[in-house]
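> Got a predicted structure here, sequence first:
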Amino acid sequence: MTNPESVPPSSKKTAPAGDLGALIATAQRAADWSATADKLKNGVVRARQIVFALSILGATAATIAGQMPSTGSLRTIFATFGAVALAIAAFVSGRSLRAAQIAPWVRVRAAAEALKREAFRFAASAASYSDVATASDLLNGERTKIDADLGDIVQITATRKGSSPREPLTPDEYRKLRVRSQIDEFFLPKANDAYRQAQRLRRFEFGLALLAVIITAVSSVTGKTTFPFTTITFDLAAFTALLTTIAATVLAHIEGSRLEYLASSYAATARRLEDEDSRFSRAVANDWSGFVNHCEDIIASENQSWMAKWTRATDSRPAASANQ
């Protein structure tokens, strides 16, 4: 249990009630931008899923159509479906998955996280918010600067308060609501989830590639180039090409979703916060502002890395590769 007498003034709940307007406004703004970012992200995720599914379906339908007799309505149906699916995938990719379309989500998420960081610094009375006389003005100024670059984006009003603090925090409250919450409820679970998703897709891609190799090896020994597939005699070269195309689409989806990057980056950030958390007791007594700012800098560093990763070339066009 922390001895209240040992807690430095900068880490006590010192902000008077009249000074909380800036904190409440910042917390609400962070919640609103976070809700906006979630909506933008959902659009990107849906678009990526649509492109992934239609690329596979389109390539499969086009390959099947290529194995059918040139006359017949069934071939036309498969060929048409394949062409339409690949065209829609290319259209959605071009409209929703280019850097210009993803940039608003990244910008809004970065702003929401920046507002949240300033709110936690203020609520914890860490430098440069340790002076009650100037803290509110500084926070209002930071909120205005963070908000300045988002004038072209329509903000959504949040229906929930969000995770930003709306009142001063004791050291134990800051540790629980910010440091431990980020480690135990965000970075580690997100890292594990991204890792599992990436591994499932990697195993799927490996199975497809292995099957293509086996079929190619068997056909080279037996000399067979076709095998019966219901009423269709399927060309083995076309089938292995289809497997290779689907495998490439899976790899493009993994890269486009940044799953492996997120798994490693989130896990590394959790470890850094764990290391900082281990010095909590000493920091309360000796360097509270340093502890808070270091924790916030760790989170900010991960956010900046995340932004850089997403703002690089984001085009992942499996639909186009399926046509070639």
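Looks like it arrived, so ask away. Worth saying up front: this structure is predicted, and the values here are computed from it rather than measured.
> use CA for all of it now, contacts and neighbours both
Will do.
> elements contacting the helix or strand hosting residue 116?
When elements are assigned from DSSP states H and E, residue 116 belongs to helix 99-123. When contacts are defined as 3 or more C-alpha pairs under 8 Å, 6 or more residues apart in numbering; DSSP states H and E, helix 99-123 sits against helix 20-67, helix 132-147, helix 288-311.
> Below is an additional structure, to be compared with the one above:
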Amino acid sequence: MTQDESAIAAVWDQQNVWSRSADRLKKAVEGARSKALALAILAAVLGTGSAQAMGRNEAAGKALAFAAALAAAAAPLFAQRGGAARLSDWIRVRAVSEALKAEVYTCLARVGPYRDLAGAGALLAERGRAYRTDGGDLIRYTAGIAALPRPLPPVTDLDSYVEHRLRRQIETYYRPKAEWMRRKVVLAGRVELGLGGLAAVLAAAAGVFSVGGLAAWVPVVASVSVALTAHAIAQRYSYQQLEFLRTAEELERLLARREGAPGAVGTPEAAEAFVAECEHVISIQNEAWMIRWTVG
């Protein structure tokens, strides 16, 4: 491996470290939010159960009330771990990772500032250091994470860039992610509808058949439905689905334009403009969901 290739491989490894760090942070944020949601639901269920059990078994009622209080007290603690500060850190770590990835692919395609083959690796290393310096306060999240062994992307020119960067982003990332988010949106809607139906059945049974204790569970089911809906909104499933689809279609438009007029990117300047436009579309998608996650 040449010195130039070693420099590129080093930045590629650094990108993997930042990417894995972002994945770990995302998992922590989403895990904390899910636990907070589960504890809030558990507190509501146990609280209602304790009120109904108190008349039959005081000890059991008190135990349920105590458990409900613990769950209610713990929920905000977990919610804080998935709050704005940790969310912001995750987004910034992901931004560094994506910036490094874009630089590596641009370098391997030998366009833009990397057209000079002799100094491409050194320039990439310098730009990579600049990105990591900008995220200097986030380096603590990379502690204990090593880069996984992986080869450099097999990109050497514009054609291989299209195959291994552009097509791969469309076919193995944006389209599958959009479908995954669509399923989450559908599932959230079905759960919300099911809980609404359950609340209606409980209310009807309590009123028509005078079934004791059922009426107390109606607001619990309604609260659970509201909590799950709020969780789905916080996760921004619908917005993410839209952004993934929009980006896939925009990249496909660029790909179709290139395939329809291959001579349009026959010069180094045209190839540079094409790669820059592709990376711009990808970066716009990243920036869009980052802003959306931050401001809600």
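Received it, and whenever you're ready, just let me know what you need. Only a predicted model underlies this, so the values are computations on that prediction, with no experimental measurement involved.
> quick one on the thing from earlier: Provide the aligned range in structure 2 for the helix holding residue 116 of structure 1.
On structure 2, the counterpart of helix 99-123 of structure 1 by TM-score structural alignment is residues 84-108.
> Also stretch 33-51 of structure 1?
Mapped onto structure 2 using TM-score structural alignment, stretch 33-51 of structure 1 covers residues 18-36.
> what does the matching stretch contact?
Under the contact criterion C-alpha atoms under 8 Å, 6 or more residues apart in numbering, stretch 18-36 of structure 2 has outside partners 74-83, 86-87, 89-91, 93-94, 96-98, 141-142, 145, 231.
> what about 6 Å?
With C-alpha atoms under 6 Å, 6 or more residues apart in numbering as the test, stretch 18-36 of structure 2 has contacts from 75, 78, 79, 81, 82, 90, 93, 94, 97, 142.
> which parts of the host helix or strand of residue 237 of structure 1 are buried?
If you go by DSSP H and E, residue 237 of structure 1 is part of helix 236-257. In terms of neighbour count (16 or more other C-alpha atoms under 10 Å), helix 236-257 of structure 1 has its buried residues at 236, 238-254, 256-257.
> tell me what it is packed against?
helix 188-222 (3 or more C-alpha pairs under 6 Å, 6 or more residues apart in numbering; DSSP states H and E).
> What are the buried residues along stretch 109-123 of structure 2?
Within stretch 109-123 of structure 2, the residues scored as buried using 16+ other C-alpha under 10 Å are 109, 110, 111, 112, 114, 115, 120, 121, 122, 123.
> Distance from the chain centre to it, please.
Distance of stretch 109-123 of structure 2 from the chain centroid (C-alpha atoms, centre = their mean, to the nearest Å) equals 32 Å.
> repeat for stretch 248-268 of structure 1
Distance of stretch 248-268 of structure 1 from the chain centroid (C-alpha atoms, centre = their mean) equals 9 Å.
> quick one: contacts of it?
Residues outside stretch 248-268 of structure 1 that contact it (C-alpha under 6 Å, 6+ apart) are 187, 188, 191, 194, 195, 198, 316, 318.
> Please say which position in structure 2 the fourth one maps to.
When structure 2 is aligned by TM-score structural alignment, residue 194 of structure 1 is paired with residue 181.
> could I get the buried residues of stretch 109-123 of structure 2 as JSON lines with distance to residue 21 of structure 2?
Listed next are the buried residues of stretch 109-123 of structure 2 as JSON lines, based on distance: C-alpha to C-alpha, whole Å:
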{"residue": "109", "distance to residue 21 of structure 2": "26"}
{"residue": "110", "distance to residue 21 of structure 2": "28"}
{"residue": "111", "distance to residue 21 of structure 2": "29"}
{"residue": "112", "distance to residue 21 of structure 2": "29"}
{"residue": "114", "distance to residue 21 of structure 2": "27"}
{"residue": "115", "distance to residue 21 of structure 2": "31"}
{"residue": "120", "distance to residue 21 of structure 2": "27"}
{"residue": "121", "distance to residue 21 of structure 2": "24"}
{"residue": "122", "distance to residue 21 of structure 2": "25"}
{"residue": "123", "distance to residue 21 of structure 2": "25"}
